[in-house]
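*Asks:* got a predicted structure here, sequence first:
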Amino acid sequence: MRAPRLVAVLAATAALSAGLAACSDSGDDTTAQPPVVAADDVKTGPPSGWSDGGFTPDPASLRCGQTAADPTRGITDTEITIGGLAYLTSPNGSSMAGVELGAKARFDRANDEGGVNGRKINYIGTLDDGNDPARNGSQAKVLVEQKKVFAAVPLLTSSSNYLDTFCADTVPFFGWGTNPGYCGTTIGFGITGCQVPSDKVGAVSTTYGLMIQAMFGGDAKGKTTALVGVDNDSARTGTHELARQISAVGIDVVYEENPIPVSGLTDTTAVVNAIMTSNKGAPPDVVLYIADFNSVVKLTGAMTAAGFQGKHLNPVGYDPRLAASSFQGLQQSYTIVQWQPGVDTSVPAVKQLADDLAKYTPEASLSLTTMSGYWAADMFITAATKAGPDLTVDSLLKLLNSGTYTNYVEGALPETRFPVNHVIGAPCASIVQLNGNKYDITSDLACGTLVKK
């Protein structure tokens, strides 16, 4: 059965293959090893209260810290104008379609409940940049200069050309932090933090390492991992970042290569042969595929055909439409998700999300992109409500960047705090496995720690 055209990508896919170059520095030592902590000393914990390891970024190093020239832009006594920016289409067919539906559902519920301190949200929709960097920049200008938005919600793009305009005009933006614009600024708020940190950030997350531990029941001593990614400079930076997260908890990374062409993989033979012998002539225990959906499916199938008996892990394989179709290409594969999966409606906040989608945007599925749009809108609504009735751009940013503000949806979305998460992601995730026509949750949403360099 043909898979539905999936759109969900994490930092390890769209952002790491298209946006990381802006975050990387040619002077960085990309061969430097991360700090390693004893595996027994790092355990998964609850999705709030995670340790920052003593890491505190310098607020003065963050860009866009000026006050707004027009702090009441897009706000009146009765409404707040909000608009989003995403690639809802792209030349290669992949997209973030659904993100706008998730945001709309959350905004519609807020309006039905009376708005934000009495102001209704005037959601003008999400502009499509077509995954074109030039259009990304021009659409940002439309949002600010023509639409006069108070904030950009949701924002889910691979390019960060929007930042020139948003920084100059002090436009807060909320979304999935999978592009460099969410990193190193005071105005970008990722629902799971900055997902594409620079090598120069003084901390390393343990997220991927802990999730691999979870795949082995919490004990991955002596296990090995291979990472295979896309062939460009920015994607190599992203692959290296994930290798650091895995190595940080003492799991051996035996293969860290980027042989997949940007246009997609055709012949898998050389890649499969290299991975199958990467562990001192033997296969690794886990292969982490950091690529587009089609390449992940193709490589997973090729590895299985070659006799690989280990575990397949990817960041793109969670979508209820796959389970509904009993999609064969990723059966028994694991997918890392940065919040509690939508299949778990036993969590009240996840059930609320599912109910909101059913009521306000019934055409939406519980995909990663839809959920990311919903949580981005929820993050904005929560912050704007707490900022009080005298809401301005400056008062909102002052609250969010106070050093004490946290965003957390119990059991559903991990805690983020700023300024820490302006420069690095929250060390949190969950793991699901596709088994037949359902996803089994291998690890509920949990957090590790940041390890200070």
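*Replies:* Structure received. Numbers count the residues shown, from 1 in each chain.
*Asks:* drop to CA atoms for contacts and neighbour counts, all remaining ones
*Replies:* Fine.
*Asks:* can you pull out the strands in the stretch 251-400 of the chain?
*Replies:* Using DSSP state E, counting those that start in this stretch, the strands of the stretch 251-400 of the chain run over 252-260, 286-290, 311-314, 334-337.
*Asks:* from the chain's centre, how far out does the second one sit?
*Replies:* Translated: strand 286-290. Chain-centre distance of strand 286-290: 17 Å, with CA atoms, centre = their mean, to the nearest Å.
*Asks:* buried stuff in it?
*Replies:* Across strand 286-290, burial judged by 16 or more other CA atoms under 10 Å covers V286, V287, L288, Y289, I290.
*Asks:* list the contacts for the closest residue to L156 other than its chain neighbours?
*Replies:* Spatial nearest neighbour of L156, excluding adjacent residues (CA to CA, 6 or more residues apart in numbering): A86 at 4.7 Å. Taking CA atoms under 8 Å, 6 or more residues apart in numbering, we find A86 in contact with M96, V99, T126, L127, D128, D129, G130, N131, P154, L155, L156, T157.
*Asks:* which of those residues ranks first by neighbour count?
*Replies:* V99 (34 neighbours; other CA atoms under 10 Å).
*Asks:* next, the one to line up against it:
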Amino acid sequence: MSRPIRTIAAAAALLLAAACNSASTSGEPADKSGSSVRGVTADSIKVGGIVSMTTASGYSKKDTDLGARARYERANAEGGVHGRKIEYLGAEDDGQDPGRNLAAARKLVQQEKVFAVSPMSSVTFSGADFLERQKVPTFGWGTVPQFCGPQYIYGFGGCMVPTPGGTITQSWPEGLAQVLGGAKGKSVAILANDNDAGGFAIRTYRQGFAAAGFQVSYAKPIVPATSLPSDWSAYTKEILRSAGGKAPDAVVSVMQTPYNIGLFTALKRAGYRGLLTDPTDYDPGLLAKSATRQALDGVHVLLSFEPFESDSPAMTRFKEDIRKTAGKDVPLNMHMMTGYMSADLFLAVAEKAGEKLTVDSFQKAAASYSDTGTMVGDRDLAKGRKEAFGCGALVRLKNGAYEVSSPFACYEPIPFG
């Protein structure tokens, strides 16, 4: 099809869609507030989520849904948002599959008629363009590029994936420098999966660790993303001689838990005695199995939020909310925090938008929204389109329990180049 014909066809499709939308709106009875805003009535705001509850590797983010539900339930108990209760539909499981992610986004918007998607937690965010075109406010952990730049998609910690003209947060390298007594003369090896996210992570962290003063002796996105290696020796051999024929001072894994368990176990068996670190394995539930606990013992985990070991009022409230929604004491994990803080930021912006909630009023509120002292640091949504909020901590698993190895703090970012 020639370009002019494609253009005409696209325009016709847009006109048809507009006509259908207009017809459906006029054919539906107005709610008692007279609102025609998708997902908003006089007494409710409809919200849904998209979460990788199941994956091919067995890794699950299902507790993201629990975290979001806990925050929405507290909001409703406190009277809702300007008198409107949050009608949370729960999270669709995308199975970490691109097709299912897009299908989930379409279902929530076209069938369920949600006002917002919060949380969205998946490394596969193929539904981003659809949600952006449909002007659906969407909140999640901004660890994939789709959270960086769009007008309607927000990371609760900002844009965690650097973009041209943006910055790189230094909480990981600076935190490790504290643990190691400085970065000068120290070497790091960085390993990631063989996919787009892994390649970008290598590019980012290579620059970040070098800027902090580390020698980056190895940085490769070469581990298959679709299946766990049965033999890690090819990777460990390279890593263990990457620092001028010697082992590096630290091994940085930018992968999910099943991969980290395999890699770290193989490194320990090969005699590695350096520092191990990843951004994933802060989950007390992992400690239930002795093999998992042994594999992750000594690992320093990066957090982009306040550690659960904190006794701040916000953390105390978070724990109480989770306990109430779960109906019992449950092991806390970072997925709960992802859901909770996604919901928390959505609620904060919706509150600022005022009683007349529309997509436009919501976007206007978001454009100037900022606050301080939250469990993810100081939030600034204008800044967060291109930058992370720059705060983090490290916790170490030791003798079956987590302890803070580098306190939660905010660091000056560096330009991304």
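*Replies:* Sure, I can see it. The shown structure was predicted, so the numbers you read here are calculated from the model rather than taken from an experiment.
*Asks:* now the TM-score, please.
*Replies:* Put the two chains on top of each other and the TM-score (TM-score structural alignment, normalised by the length of the second structure) is 0.86; 380 aligned residues with a CA RMSD of 2.0 Å.
*Asks:* picking that back up, make TSV out of the strands of the stretch 251-400 of the first structure and add distance to S365 of the first structure.
*Replies:* Below are the strands of the stretch 251-400 of the first structure laid out as TSV (distance: least, CA to CA, whole Å):
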stretch	distance to S365 of the first structure
strand 252-260	29
strand 286-290	23
strand 311-314	20
strand 334-337	16
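*Asks:* of all the ones you listed, which lies closest to P389 of the first structure?
*Replies:* With respect to P389 of the first structure, and counting by CA to CA, the nearest of those is strand 334-337 at 35.2 Å.
*Asks:* show me the contacts of A86 of the first structure that map onto helices.
*Replies:* The members of the contacts of A86 of the first structure that map onto helices under DSSP state H are V99.
*Asks:* quick one: which of the strands of the stretch 251-400 of the first structure is nearest P320 of the first structure?
*Replies:* With CA to CA as the measure, strand 334-337 is the member of those nearest P320 of the first structure (12.4 Å).
*Asks:* counterpart of S406 of the second structure in the first structure?
*Replies:* Counting by TM-score structural alignment, S406 of the second structure lines up with S443 in the first structure.
*Asks:* and the gap between N76 of the second structure and R206 of the second structure?
*Replies:* Per CA to CA, to the nearest Å, N76 of the second structure is found 44 Å from R206 of the second structure.
*Asks:* settle it for me: which of these two has more neighbours?
*Replies:* Higher neighbour count among N76 of the second structure and R206: R206, with 21 against 16, using other CA under 10 Å.
*Asks:* what's the helix or strand for that one?
*Replies:* Secondary structure assigned from DSSP states H and E places R206 of the second structure in helix 196-211.
*Asks:* quick one: that helix to the first structure mean distance?
*Replies:* After superposition onto the first structure, helix 196-211 of the second structure sits on average 1.6 Å from its aligned residues (mean CA distance after the TM-score superposition for the first structure).
*Asks:* quick check: angle from that helix to strand 250-254?
*Replies:* Orientation check (axes from the mean of the first three to the mean of the last three CA atoms, to 10 degrees): helix 196-211 of the second structure against strand 250-254 gives 150 degrees.
*Asks:* now the angle from helix 196-211 of the second structure to strand 215-223?
*Replies:* Using the same axes, to 10 degrees, the direction of helix 196-211 of the second structure lies 170 degrees away from that of strand 215-223.
*Asks:* which residues sit against helix 196-211 of the second structure?
*Replies:* Counting by CA under 8 Å, 6+ apart, 123, 144, 161-162, 168-170, 173, 188, 190-193, 215-216, 219-221, 254, 414, 416 sit against helix 196-211 of the second structure.
*Asks:* just the buried ones from these, in ChimeraX syntax?
*Replies:* Buried residues among the contacts of helix 196-211 of the second structure (16+ other CA under 10 Å), as a ChimeraX selection:
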select :123,144,161,162,168,169,170,173,188,190,191,192,193,215,216,219,220,221,254,416
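*Asks:* among the contacts of helix 196-211 of the second structure, name the ones in strands.
*Replies:* Counting by DSSP state E, the contacts of helix 196-211 of the second structure place 168, 188, 190-193, 215-216, 219-221, 254, 414 in strands.
*Asks:* pick out the most distant pair among the residues you listed.
*Replies:* Spatial extent of those (CA to CA) is set by the pair N193 and I414 at 24.4 Å.
*Asks:* coming back round to it: redo the buried residues of strand 286-290 of the first structure as JSON lines? Include distance to L400 of the first structure.
*Replies:* As requested, the buried residues of strand 286-290 of the first structure are arranged in JSON lines below (distance: CA to CA, whole Å):
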{"residue": "V286", "distance to L400 of the first structure": "38"}
{"residue": "V287", "distance to L400 of the first structure": "38"}
{"residue": "L288", "distance to L400 of the first structure": "34"}
{"residue": "Y289", "distance to L400 of the first structure": "35"}
{"residue": "I290", "distance to L400 of the first structure": "32"}
